[in-house]
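In: just the structure for this:
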Amino acid sequence: MADLEAYFPFLLTCLVFTVFLWAFLKPSRPKSHIPPTPFALPIIGHLHLLFPIPHKGFYKLSSRYGPIFRVFLGSKPGIVVSSPEVAKEFLKTHEHVFLDRASTSTADYISYGSKDLVFTPYGPYWKFMRKIVMSKLLNGKTLDMLSSVRYQEITRFIHLISKKTKVGEAVDLGKELMKLTNNVISIMLMGERCMDMEEGVDDVMKLVADMVQAAGNFNLSDYIWLFESLDLQGLGKKVKKLRARFDVMIERIIKEHEEARKHGGVEVKDLLHILLDIQQDESMEIKLSRENIKAFILDIFLAGTETTASTIEWGLSELINHPNIMKKALEEIHQVVGENRLLEESDIQNLPYLQAIVKETLRLHPVAPVLARESTEDSMVAGYHIPARTHIFVNVWALGRDPNHWENPHEFRPERFQEKEKELDVRGQHFPMLPFGSGRRMCPGISLAQFMVHTTLGAMIQCFDWKAGKDGNMPSVDMEEGFGLTLVRANHLVCLPVARLDPIPISM
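Out: Predicted coordinates:
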């Protein structure tokens, strides 16, 4: 025993050395299975590389690290995808692993604890709501039923601009387009224009804009573990106030709808009436709660107002900077529609160049510049190991600028979509261009957005000449991007409109 005790230190040393040697030499996942990654700073990871505009930061990194690379947003691992081929791997080939959206604490709170369609995890409730949306709320029949609402509001908008031309007054198009889209969505949803609400159009617009901004704000507490329990930026406090304001407004409107239903005062059903029908239908496999209804209404407001308005604003900005394209679009509209009536939704199918202009606008200025998903299990994608609960960032802004798929990718040239080899749609099947996402979690409001963008932009081309700046003397429009959940202009488009014709001799 004494001899054994004498050798004990030596044996212990050998054991420790063996354990370390085994740990060092044990078979491990080859480094080739881990996507490349830039140098990360302690605590914040790669956050410093993403400011001021995240999708541009990702784009710059992809030029060095390739179409797929790994980042750390604080302590949260993420994968950035910047090529159509790799995007297809994540969004189609392995879609079942990446059906959950990456959410934040602010977005979760605003959406009533992810009780909406956008942020709720993939599962029975999401499938139920998606089916309801596609079969009852945003299907062709319902959109056709509410087409007169859209036409009337676009007519009001054009008439407003006409009055400005008569007094030589400039137009803040960012603001006026937001009013238009807010009014359209509000009437379709709740049968009430924002302008006619108790809260007033400016208050409603500001509430919607503030909620979009809050949902898209980068919350340090979500990504840096040291700050998890702190509200350093005050976002938690802010979103509570915002949702409380929205809740007061929407609760009033729901009660008004319920009273009207009791007294049989419903002639034309808006989307809220349809949701209340579904709530009261005992045959439905899932019972909608009041919070589900509120969360869905908020989804439509947030997804259907600023996104549509900013796409129209970007489109007109490009046309002002490319007068030859504006002229060609005007000639097509005058040939198909004429000069005695306003362009309508039914005309869109006969205006291929206008369609190409909208596609080119969405290629360069996608509504959502980055698609954020989260993996639900470990997987191998594009030759790399992707652990569960990894955030996936598909840089849609970069896909539309991939030189392997687009000739002169930074040039605004709608004609590219009239070439046979570029007959692409925007419904998620062509991965060089995914402005509305792809697969099962693609935006369900594509048809509504397409109607609004084509008809409004077309009517603006048809009726007015647009000169940049308050005095109409600016040589061009700046194309600087702002920061947010959606791709917005850094500065509202301010123009001086000049009347071309007045196809709507009405007084409002």
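In: from now on I want contacts and neighbour counts done on CA atoms only, so please keep to that.
Out: Will do.
In: what's the spacing between residue 173 and residue 311?
Out: 12 Å (CA to CA, to the nearest Å).
In: one more: residue 229?
Out: 37 Å.
In: residue 173 and residue 311 - which one has more neighbours?
Out: With neighbours defined as other CA atoms under 10 Å, residue 173 and residue 311 compare such that residue 311 has more, 26 against 20.
In: point me to the helix or strand that includes that one.
Out: Element membership for residue 311, per DSSP states H and E: helix 306-321.
In: run this one through as well so I can compare:
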Amino acid sequence: MKFNLWFRAYRGFSSQQTLKKFEDIPGPRPYPIVGNLPELKIFGGDLEFNPFDKFCLNLHEKYGDLVRWSILGENNLFVFKPEHAKIVFQNEGPSPNRPSVIPWEVYSKRKNYPSGLVNSQGDIWKNQRSASNPIVAKPQAVAMYLDTHNKIIDEFVDILMNNSHNGEPFAIKKFETELKYVLLEMMSIVAFDQRLQCINAEKRSPEILKLFNSIKDYGDLTSQLFYNIPIWKYFRNKLWREFERTSDFVYNFTRKYVTESYNYVKNLNQKGNHTMLQQYLLNKNNLSFDDIVSIMSEFLLAAFDTTSTTLHFWLHRISSNPDIQEEIYEEILKNDKKNAYIDQDYLSKIPLLKASLKESQRLHSIAPTNGRVLPNDIILDNYLIPKNTTINMAFFLMSKSTKYFKNPEQYDPKRWLRESNSDPINPYTSMPFGFGSRMCIGRRLAEQKMYLIMIKILKNFRLEYIGKEPKLGFRLIVVPDYDLTLKFIPRKN
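Out: Below is the predicted model:
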């Protein structure tokens, strides 16, 4: 195995070429002990570390496709070419490590809670992922939720329709807030086997409102901790205490509902069709109850943050491109059945709608970089990259580069359809869900939810974006820093 990894790393390297050291890679000159910290504005330099996407762009423009960076003795490498990203992924090993979100790691250790799939590493991650793959990643496991998710979105569409008087158009400001409630409701079926009654404002309990605000604050506070001097690692300052209170509420909320499900599940027959949560609780597969609670907490947080952000960008693109929107509507009509139920067969026949999501994700990569910490040395452009170097692959730049895409700033879903695009797209230029064994385990579930929402909204309404000029913000992910204000025009069908 080690020989194969070594061979992969060194293939393409000729003995006539001179192997260069990591220190020879272009990048700012590091200082003893502190590394490149003096380059940052907070320490008197010129570089802004936050927003992180602009930080990466500045490094790329100044130093090129490979950029060395060092902080407090830790080597980092920024990668801006898909060919290099491919080599990194080919050498990630069977249990890929990636940079941890340090506030989450510190919180888990202080509380003695296990990390979930997002932040765990090594054998712990491998055990969690091996147990989760057959439960979460299979198409039939995701399809189990089609019935309930159809019903939830139908209820949501009915609520939207109530805003229209006699079929007249209407506008909704901050539509992203309603989307988050819908996604939270859809994910509660997965995480807790029950609905939280989120989508109807009149039915939202004080506990649900607190959960909603806590999940929102969780992302904001994580970002503040991550991009500030980490004094909270050594003593619990005010910012850390706020983060801890918020995290405690989300974790304890999840534990409460998972416990309710466990009290029901323990009397079930081991055989038969079971939900994802029931399979976790019945099978366990070397997972502790706390492992399961951590994983379900992540499901909630992902539904709220990453999925809602992706849907926000996608709806903005669709509502701003009426011609594309109408083509997708025609595709929906071709597949439409007498009832409103959308099944797996339906979802297999919407190539343009799927391409429109993929194109939105290309233009709005919510993760500025995808990181790996490799177990072996590799070679990139004749530079020796030592093992344990943190390698950051900047897909958000590659996916908008003229080197890899024609008219990269144009929203063109058909570039992803084979019959419309004669130029093949390098798959390592845009990876919204990651790659390999560590790619997002909830990809199918997230896509299914977004497809259902978009189909049912476009089937009933023509959309127009009437908000302000879009701007981007940054937390741990790239987020829209603008309200999703939409005009809904009911369709006559």
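In: wait, residue 483 of the first structure sits on residue 368?
Out: No - distance between residue 483 of the first structure and residue 368: 11.5 Å, which falls outside the contact criterion (CA atoms under 8 Å).
In: neighbour count winner among those two?
Out: residue 368 (22 against 17).
In: just to be sure, the more buried one is in a helix?
Out: No - counting by DSSP: H, G, I helix; E, B strand; the rest coil, residue 368 of the first structure falls outside a helix, being coil.
In: contacts only, for the residue lying closest to it once chain neighbours are set aside.
Out: Leaving out its chain neighbours, the residue that sits closest to residue 368 of the first structure by CA to CA, 6 or more residues apart in numbering is residue 486, at 5.0 Å. By CA atoms under 8 Å, 6 or more residues apart in numbering, residue 486 of the first structure lies in contact with 216, 306, 307, 367, 368, 369.
In: now residue 287 of the first structure
Out: Contact analysis of residue 287 of the first structure by CA under 8 Å, 6+ apart lists residue 279.
In: mean deviation (superposed) between the lengthiest helix in the first structure and the second structure, please.
Out: Counting by DSSP state H, the longest helix found in the first structure is helix 235-262. Superposing on the second structure and averaging over aligned pairs (mean CA distance after the TM-score superposition for the first structure), helix 235-262 of the first structure comes out at 2.4 Å.
In: other SSEs contacting that helix?
Out: With contacts taken as 3 or more CA pairs under 8 Å, 6 or more residues apart in numbering; DSSP states H and E, helix 235-262 of the first structure sits against helix 105-110, helix 201-216, helix 271-280.
In: could you export these as JSON lines, including distance to residue 195 of the first structure?
Out: Listed next are those as JSON lines, based on distance: least, CA to CA, whole Å:
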{"stretch": "helix 105-110", "distance to residue 195 of the first structure": "24"}
{"stretch": "helix 201-216", "distance to residue 195 of the first structure": "4"}
{"stretch": "helix 271-280", "distance to residue 195 of the first structure": "18"}
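In: quick check, nearest of the contacts of residue 486 of the first structure to residue 257 of the first structure?
Out: When those are compared for distance to residue 257 of the first structure (CA to CA), residue 306 wins out at 25.8 Å.
In: all strands for the stretch 51-200 of the second structure, in order.
Out: In the stretch 51-200 of the second structure, the strands defined using DSSP state E, counting those that start in this stretch lie at 66-71, 74-79, 170-172.
In: mean distance between the second one and the first structure after superposition?
Out: Spelled out, it's strand 74-79 of the second structure. Comparison of strand 74-79 of the second structure with the first structure after fitting gives an average deviation of 1.9 Å (mean CA distance after the TM-score superposition for the first structure).
In: so that strand versus strand 66-71, what angle?
Out: Taking axes from the mean of the first three to the mean of the last three CA atoms, to 10 degrees, one finds that strand 74-79 of the second structure is oriented at 150 degrees with respect to strand 66-71.
In: on that earlier part again, sort out which residues of the longest helix of the first structure are buried, please.
Out: By 16 or more other CA atoms under 10 Å, the buried positions in helix 235-262 of the first structure come out as 235, 236, 239, 242, 243, 246, 247, 250, 253, 254, 257, 258.
In: contact partners for the fourth one?
Out: Contact partners of residue 242 of the first structure, counting by CA under 8 Å, 6+ apart, are 110, 207, 210, 211.
In: of those residues, which are still contacts in the second structure?
Out: For those, the aligned pairs still in contact in the second structure (both residues aligned by TM-score structural alignment, their matches' CA atoms under 8 Å) are 207, 210, 211.
In: TSV for the residues you listed, including neighbour count and distance to residue 37 of the first structure?
Out: Putting those into TSV (neighbours: other CA atoms under 10 Å; distance: CA to CA, whole Å) gives the following:
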residue	neighbour count	distance to residue 37 of the first structure
207	16	39
210	16	34
211	23	33
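In: no more questions from me, cheers.
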